[in-house]
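> Predicted model and sequence below, questions to follow.
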Amino acid sequence: MTKVAKQREPESWINRIELTIALVLQVGILIVTVGALVERQWLGAFSGSIVLLLTFAPALIERHLRVPLPVELTLITSVFLYASFALGEARDFYEKIWWWDLALHGVAALTIGIIGFLSIYVFYMTHRIQIAAGWIATITFALAVSLGTIWEIFEFLMDWNFGLNMQKSGLVDTMTDLMINAAGAAIAAVIGYFYVHGNDGLYGRRIIRAVIDRQAKT
């Protein structure tokens, strides 16, 4: 067995474990959605269906747009959506745990920022673009903040049109979420900046190497 094969064999097991965890979380979302449907909670069932579909977004993007994505993205997406819907909404964690909403927004901003960084870094490493580390960090920050802002607009539209309470305390909740989003985006940008200069971090290096390898095969 070659050295490369020995290195990738553990990675394949890690990927299988990550996909298994993601599948378990998807099943959990499905169970909550079916439960809402049985109890005739139509809005909850509809929301659950949308959330369940979103867990498959990375796979759909990869298949139809032929964009290689790390397995970790599927896992992170499933974890976030499960925590947001199955725990936050269905189990009332948003009401029971005061910091639940803030934590999810922070993790989401950090995750989106890292994903944005990975997307840019793949093109940077394959020499498809020439860009300074500062610009990579800037684009990473802007992407995460923009998507976080779009989510806040979505919450407002849902509250306005369907009488929901996604914004909780209104302006205070929105501004707090935006600040948390900005903080998470800034952390992701800083991580990306120093990664470009230092190129260290074992787990991050494994993810990026996997993405670059899959990009080379397409």
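In hand now; what should we look at? Worth saying up front: this structure is predicted, and the values here are computed from it rather than measured. Numbers count the residues shown, from 1 in each chain.
> hey, let's count contacts and neighbours off CA atoms from now on
Noted.
> following the top helix by length along the chain, which helix or strand comes up?
Across the chain, the longest stretch assigned as helix under DSSP state H is helix 3-38. The first helix or strand that comes after helix 3-38 along the chain, using DSSP states H and E, is helix 42-55.
> Who are the packing partners of that next one?
Contact partners of helix 42-55 among helices and strands, from 3 or more Cα pairs under 8 Å, 6 or more residues apart in numbering; DSSP states H and E: helix 3-38, helix 71-81.
> Relative to residue 118, which of those is closest?
Across these, residue 118 has its closest neighbour in helix 71-81 (10.6 Å, Cα to Cα).
> For residue 48, grab the count of nearby residues.
The tally of other residues near residue 48 (other Cα atoms under 10 Å) stands at 27.
> Chain neighbours aside, what residue packs nearest to it?
The shortest distance from residue 48 to any non-neighbouring residue, by Cα to Cα, 6 or more residues apart in numbering, is to residue 33 (4.9 Å).
> rewinding a little: enumerate the positions of the longest helix of the chain that are buried.
15, 18-19, 21-23, 25-26, 29-30, 32-34, 36-37 (16 or more other Cα atoms under 10 Å).
> Then stretch 188-206?
For stretch 188-206, the neighbour count (16+ other Cα under 10 Å) marks 188, 189, 190, 191, 192, 193, 195, 196 as buried.
> Please tabulate those residues in JSON lines, including the columns secondary structure and distance to residue 129.
As requested, the buried residues of stretch 188-206 are exported to JSON lines (DSSP: H, G, I helix; E, B strand; the rest coil; distance: Cα to Cα, whole Å):
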{"residue": "188", "secondary structure": "helix", "distance to residue 129": "20"}
{"residue": "189", "secondary structure": "helix", "distance to residue 129": "18"}
{"residue": "190", "secondary structure": "helix", "distance to residue 129": "20"}
{"residue": "191", "secondary structure": "helix", "distance to residue 129": "20"}
{"residue": "192", "secondary structure": "helix", "distance to residue 129": "16"}
{"residue": "193", "secondary structure": "helix", "distance to residue 129": "16"}
{"residue": "195", "secondary structure": "helix", "distance to residue 129": "17"}
{"residue": "196", "secondary structure": "helix", "distance to residue 129": "14"}
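> Take this one as well and set it beside the first:
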Amino acid sequence: MTSKMDKYEKRKKIIFYIVLTLLVISLIYSVIMFILAPSGVATIQGERVKSDYVLMVLQCLVGTIVIFLPKEVENRFQIHIPNGIEIMYFIFLFCAIYLGEVRDFYYRIPYWDVILHGFSAMMLGALGFTLVDYLNDTEKLNLKLSPFFVSFFAFCFSITAGVVWEIYEFLADGFLGTNMQKFITAKGEVLIGRAALGDTMKDIIVDTLGTLVIVIIGYITLRKRQENHKKEKNASS
């Protein structure tokens, strides 16, 4: 069991350093390209202007900071985050920032944004389960939370994280002139009314559906574990 944990720990560290290195290199690259890129609106398809590199710099900078978040949470709150969830987190940053923003997968790969939102929703839902289940099993707190409440917490945790991300996108678009919420089409058309809300609402809906999937699975798993625990307790008595 220990050797298996050590193997996951090594894999986690390797993935961490690979993703961190790519983010740092991409940050340096995007700063240089921001200086060299033309201002204004792109005149040909695929051309990147200063506003595009502002977004890339922002995303890479945020990525190089939040990649340390799991370790900081573990150290500050003395909570163990499973290596599997941390690995998923690092892979998500790689897919969302390096592939999505730097390598332009958001435009090259159909539904790349939808896939990432579904993936992140399930990852955050699993993290919510892990956190509250850890607190539930801590003897010092003496908590005995039902599977429904644990599932409800995980659902709220994941959805709240998704909403905070949309607020971050909205603020970035407003203050930095980026297009994270895709209210400007690839042809430069500025969307208005209901059409302008399309990307944001799609992201929230995908977050909700992805969270529901992991919450239902988690609830069933906790119910079965609780029932098995009761059977073992009755059998021992």
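Good, I have the coordinates. Quick caveat: nothing in here was measured; it's all calculated off a predicted structure.
> What would you report as the TM-score here?
The TM-score (TM-score structural alignment, normalised by the length of structure 1) is 0.82; 194 aligned residues with a Cα RMSD of 1.9 Å.
> how near is the counterpart of the residue nearest to residue 48 of structure 1 in structure 2 to residue 75 of structure 2?
Counting by TM-score structural alignment, residue 33 of structure 1 lines up with residue 27 in structure 2. Taking Cα to Cα, to the nearest Å as the measure, residue 27 of structure 2 and residue 75 of structure 2 are separated by 27 Å.
> Please apply the same query to residue 18 of structure 2.
To residue 75 of structure 2, residue 18 of structure 2 is 22 Å away according to Cα to Cα.
> what's stretch 62-80 of structure 1 aligned against in structure 2?
The aligned range for stretch 62-80 of structure 1 is 74-92, by TM-score structural alignment.
> Can you point out the buried residues in that stretch?
Buried residues in stretch 74-92 of structure 2 (16+ other Cα under 10 Å): 79, 81, 83, 85, 86, 87, 88, 89, 90, 92.
> ok, now stretch 164-174 of structure 1?
For stretch 164-174 of structure 1, by 16+ other Cα under 10 Å, it's 166, 167, 173, 174.
> May I ask which helix or strand encompasses the third one?
Right, residue 173 of structure 1. Using DSSP H and E, residue 173 of structure 1 falls in helix 171-198.
> quick one: the very next helix or strand once past that helix to helix 171-198, angle?
Using DSSP H and E, the helix or strand that follows helix 171-198 of structure 1 towards the C-terminus is helix 202-217. Calculated by axes from the mean of the first three to the mean of the last three Cα atoms, to 10 degrees, helix 202-217 of structure 1 forms an angle of 80 degrees with helix 171-198.
> from the chain's centre, how far out does helix 202-217 of structure 1 sit?
18 Å (Cα atoms, centre = their mean, to the nearest Å).
> That one packs against which elements?
helix 100-125.
> got the angle between the helix it packs on and helix 171-198?
Using the same axes, to 10 degrees: helix 100-125 of structure 1 against helix 171-198 is 30 degrees.
> Give me the distance between the residue most central in space within structure 2 and residue 100 of structure 2.
Taking Cα atoms, centre = their mean, the centroid of structure 2 lies closest to residue 120, which sits 4.2 Å from it. Taking Cα to Cα as the measure, residue 120 of structure 2 falls 14 Å from residue 100 of structure 2.
> do the same with residue 124 of structure 2
19 Å.
> In terms of neighbours, single out the busier of the two.
residue 124 (26 against 20).
> Residue in structure 1 paired with the more buried one?
By TM-score structural alignment, residue 124 of structure 2 lines up with residue 112.
> what's near enough to touch residue 127 of structure 2?
81, 85, 154 (Cα atoms under 8 Å, 6 or more residues apart in numbering).
> closest to residue 58 of structure 2 among those?
Among the contacts of residue 127 of structure 2, and counting by Cα to Cα, the member closest to residue 58 of structure 2 is residue 85, at 24.5 Å.
> Just give me the match in structure 2 for residue 24 of structure 1.
Per TM-score structural alignment, residue 24 of structure 1 is aligned with residue 18.
> do the same with residue 151 of structure 1
For residue 151 of structure 1, the residue aligned by TM-score structural alignment is residue 165.
> what angle do the helix or strand where its match lies and helix 112-137 make?
Element membership for residue 165 of structure 2 (DSSP H and E) is helix 147-176. Orientation of helix 147-176 of structure 2 against helix 112-137 (the same axes, to 10 degrees) gives an angle of 130 degrees.
> any idea how far helix 147-176 of structure 2 is from the chain center?
10 Å.
> And it, what's buried?
Applying 16+ other Cα under 10 Å to helix 147-176 of structure 2 flags 147-148, 150-155, 157-159, 161-162, 166, 169-170, 172-173 as buried.
> Show me how far stretch 148-163 of structure 1 is from its chain's centre.
Relative to its parent chain, stretch 148-163 of structure 1 has a centroid offset of 19 Å by Cα atoms, centre = their mean.
> what's the answer for stretch 104-124 of structure 1, then?
8 Å.
> Can you list the buried residues in that stretch?
Neighbour-count burial for stretch 104-124 of structure 1, counted by 16+ other Cα under 10 Å, picks out 104-122, 124.
> Let me know how buried residue 232 of structure 2 is, in neighbour terms.
Around residue 232 of structure 2 there are 11 residues (other Cα under 10 Å).
> aligned partner of it in structure 1?
Checking TM-score structural alignment: residue 232 of structure 2 goes with nothing.
> now residue 181 of structure 2
That one, residue 181 of structure 2, aligns with residue 167 by TM-score structural alignment.
> for residue 221 of structure 2, what are its contacts?
So residue 221 of structure 2 contacts nothing (Cα under 8 Å, 6+ apart).
> gap between the counterpart of it in structure 1 and residue 186 of structure 1?
Under the alignment (TM-score structural alignment), residue 221 of structure 2 pairs with residue 195 of structure 1. Applying Cα to Cα, the value for residue 195 of structure 1 to residue 186 of structure 1 is 14 Å.
> Repeat that for residue 83 of structure 1.
From residue 83 of structure 1 across to residue 186 of structure 1, the span is 23 Å (Cα to Cα).
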